[in-house]
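> I'd like to go over a predicted model; first the sequence, then the structure.
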Amino acid sequence: MTAMTLTGQVALVTGAARGIGRGIALRLARDGADVALVDVRPEGISSVADEIAEIGCKAVTVVADVSDRDQVFAAVDHAATALGGLDIMVNNAGIALVGPIGEVTPEQVEKLWAINVNGVLWGIQAAVAKFKELGNQDKGRVSKIINASSIAGHDGFGMLGAYSASKFAVRALTQAAAKEHAADGITVNAYCPGVVGTEMWVEIDKRFAELTGAAEGETYDTFVGGIALGRAETPEDVAGFVSYLAGPDAEYMTGQSGLIDGGLVYR
């Protein structure tokens, strides 16, 4: 059992239907928060909402595409209305792109950037506007924005060049937003996972196999073999760090992009 450090608070998590997003949403609920679940896929978020209800917290679901600014603002509005406020914004939604830099197409980059970078930017904008509208700072509440970067936001990985660039960009947005909005009672941080055993990594591994001739599972095993703690990461590992960033113990931390990867990239 986790401590109920977020009782009375409302969180919104994008990309909440599966993987890391689902893990984060469930952990924040276990910490006591009511949670708005946002995903472009309608399938999945209703079952996560049911799990949150079993924990004893409220949940609402919103189908939205984070690359669409209007949809992000609408999702934040709905969450705040339905759950009575907003304190924590987790910009988790993202996609991967595996391929040599020389073969990346304009269409691939446009989609990647629209979700991984623009989606975070729109989430920051919508959350800041809502925090101010609600008067969180005047009520003595520290508002939190938490963004999904990656170990690829600290190191540029071969065959993941464009993806790495998108995650470096998230770190830049995180730092700039932290500087701009500290005076508004808002902290902005990011989490940087490593090799997480999710559907995204299954797809990354398959793509590496196609490009390099490696057997399926070989690339995944190679990356996991480089982790100091000796195992792949789980969504719960990531969620534990996000829980810290969302909670009261992190109120003096802002503009940081913390590595949570079991010991793979060191900074």
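Thanks, I have it.
> contacts, neighbours, all on C-alpha from now
Fine.
> residue most distant from the centroid, this structure?
Most distant from the centre of the chain: Gly213, at 31.2 Å, with distances by C-alpha atoms, centre = their mean.
> what sits against the residue nearest the centre of the chain?
Residue closest to the average C-alpha location in the chain (C-alpha atoms, centre = their mean): Asn92, at 2.1 Å. Asn92 sits next to Val13, Thr14, Gly15, Ala16, Ile20, Gly21, Asn147, Ala148 when contact means C-alpha atoms under 8 Å, 6 or more residues apart in numbering.
> which helices and strands does the helix or strand hosting Ala162 pack with?
Counting by DSSP states H and E, the element that carries Ala162 is helix 161-181. Using 3 or more C-alpha pairs under 8 Å, 6 or more residues apart in numbering; DSSP states H and E, the elements in contact with helix 161-181 are helix 106-113, helix 119-134, strand 143-148, strand 186-193.
> now what about the third one, what contacts it?
In other words, strand 143-148. Here strand 143-148 makes contact (C-alpha under 8 Å, 6+ apart) with 87-94, 120, 124, 127, 131, 136-137, 167, 170, 174, 185-192, 242, 245-246.
> next: the longest one.
For helix 119-134, contacts defined as C-alpha under 8 Å, 6+ apart pick out 66-69, 72-73, 76-77, 85-87, 89, 91, 93, 137, 143, 145, 147, 170, 173, 177, 184, 186.
> distance from that helix to the middle of the chain?
Helix 119-134 sits 15 Å away from the centroid of its parent chain (C-alpha atoms, centre = their mean, to the nearest Å).
> buried sites along stretch 86-104?
Within stretch 86-104, the residues scored as buried using 16 or more other C-alpha atoms under 10 Å are Leu86, Asp87, Ile88, Met89, Val90, Asn91, Asn92, Ala93, Gly94, Leu97, Val98, Gly99.
> take this one as well and set it beside the first:
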Amino acid sequence: MSKGVALITGAGQGIGCAISIRLAADGFDIGLSDIPTNKSNLEEVAREIRSTYAGRKVCVLLADVTVEDDVRNMVDDAVTNLGGLDVMVANAGIAVAALLVETTLVDWEKIFAVNVRGVFLSYKYAAQKMITLNETNKRGRRIIGASSIAGKKGDEYFSAYSASKFAVRGLTQSVAIELGRHGITVNAYAPGVIMTDMINGLSEASIKLTGSSNLDSYFEKIKKNMCLGYMGAPDDVAGLVSYIASTESHFITGQSITIDGGMRFD
């Protein structure tokens, strides 16, 4: 039997893909969302879930999280196609590495549009739907957002990204207070360096800024600042989200939980 319905944004690759597959393994029916240019990736994730987890319902929902109508329709379509909404994972995010004095207003606004407005809209429309659903089917529901360790301590060359992830933490705390009375928990995950295509792209830009000779030497410098001495994988974050989405996490809300191999301590 299904544990409920989980909707994940930015599900076409990286951490979002890993979260989607893990929640399907946990027993959730899955709404996969990403921008239209990632449609083929979403369809591949959907095929993997259907072939691996027989009986799981999956739907592909194309949406730009910076567009309010897209997010509203995404949530409505997930409920219509899958029969409800129990877990909202606002995972979609982007980053740009640049000195403050070289960060353009275009980059700043694009980062905030995806990382902050997108999370806000996902939280808002998921909360509206969950409150309504709880009127007839009371159950613990989960809203989960993507923060970062850069949202707990600013990083050089990532002023816009860090600021956006600090904003997600504040939003998560405020919304947790508002939604607790409805039995809805609101938390965020705060990853460190997770090996994804986005990290590889950022690292190439960071090499020029830090003076590292190549990608390997850049990553070696990062590893020296980690207690465990190795990089994380998307599945590591998916495991944390799996717990936050579970019934066992019912007494945790308003938190941004670090998963970084011991780079920084709260």
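In hand now; what should we look at? These numbers come from a predicted model, not from an experiment.
> TM-score for this pair?
The TM-score (TM-score structural alignment, normalised by the length of structure 2) is 0.95; 261 aligned residues with a C-alpha RMSD of 1.2 Å.
> re earlier: of the contacts of helix 119-134 of structure 1, buried ones?
For those, buried by 16+ other C-alpha under 10 Å: 66-67, 69, 72-73, 76-77, 85-87, 89, 91, 93, 143, 145, 147, 170, 173, 177, 184, 186.
> where in structure 2 does stretch 203-210 of structure 1 fall?
Residues 201-208 of structure 2 are the counterpart of stretch 203-210 of structure 1, counting by TM-score structural alignment.
> now that stretch on structure 1. Mean distance?
Mean deviation of stretch 201-208 of structure 2 relative to structure 1 after superposition (mean C-alpha distance after the TM-score superposition for structure 1): 1.1 Å.
> what about Ile162 of structure 1, distance to Ile20 of structure 1?
Actually, residue 162 of structure 1 is Ala. It isn't Ile. Distance, Ala162 of structure 1 to Ile20 of structure 1, using C-alpha to C-alpha, to the nearest Å: 21 Å.
> cool, and Val10 of structure 1?
Counting by C-alpha to C-alpha, the gap from Val10 of structure 1 to Ile20 of structure 1 is 19 Å.
> what of Leu26 of structure 1?
To Ile20 of structure 1, Leu26 of structure 1 is 10 Å away according to C-alpha to C-alpha.
> one more: Leu97 of structure 1?
Computed with C-alpha to C-alpha, the distance linking Leu97 of structure 1 and Ile20 of structure 1 is 17 Å.
> Glu203 of structure 1 too?
Counting by C-alpha to C-alpha, the gap from Glu203 of structure 1 to Ile20 of structure 1 is 15 Å.
> of those two, which one has the most company?
Using other C-alpha atoms under 10 Å as the criterion, Glu203 of structure 1 and Ile20 rank with Ile20 on top: 26 against 15.
> that one maps to what in structure 2?
Match for Ile20 of structure 1 (TM-score structural alignment): Ile15.
> about what we covered before: give me the mean distance between the helix holding Ala162 of structure 1 and structure 2.
Relative to structure 2, helix 161-181 of structure 1 is 0.5 Å off (mean C-alpha distance after the TM-score superposition for structure 1).
> read off where that helix ends up in structure 2.
Helix 161-181 of structure 1 corresponds to residues 159-179 in structure 2, going by TM-score structural alignment.
> residues in contact with that stretch?
94-96, 98-100, 108, 111-112, 115-116, 119-120, 127, 145-148, 150-155, 184-188, 253-256.
> try it again with 6 Å
Stretch 159-179 of structure 2 is contacted from outside by Ala95, Trp108, Phe112, Val116, Ser147, Ala150, Gly151, Gly154, Val186, Gly254, using C-alpha atoms under 6 Å, 6 or more residues apart in numbering.
> for those residues, give me TSV that also has distance to Asn225 of structure 2.
As requested, these are exported to TSV (distance: C-alpha to C-alpha, whole Å):
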residue	distance to Asn225 of structure 2
Ala95	21
Trp108	28
Phe112	28
Val116	28
Ser147	20
Ala150	14
Gly151	18
Gly154	15
Val186	30
Gly254	28
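> which SS state does the equivalent of Val60 of structure 1 over in structure 2 fall under?
For Val60 of structure 1, the aligned position in structure 2 is occupied by Cys59, per TM-score structural alignment. Assigned with DSSP: H, G, I helix; E, B strand; the rest coil, Cys59 of structure 2 falls in the strand class.
> tally of neighbours for Cys59 of structure 2?
When neighbours are counted by other C-alpha under 10 Å, Cys59 of structure 2 registers 18.
> before we move on, what about the one 3 residues further on?
Using other C-alpha under 10 Å, the number of residues around Leu62 of structure 2 comes to 21.
> isn't it right up against Leu32?
No - using C-alpha atoms under 6 Å, Leu62 of structure 2 is not in contact with Leu32; the gap is 8.2 Å.
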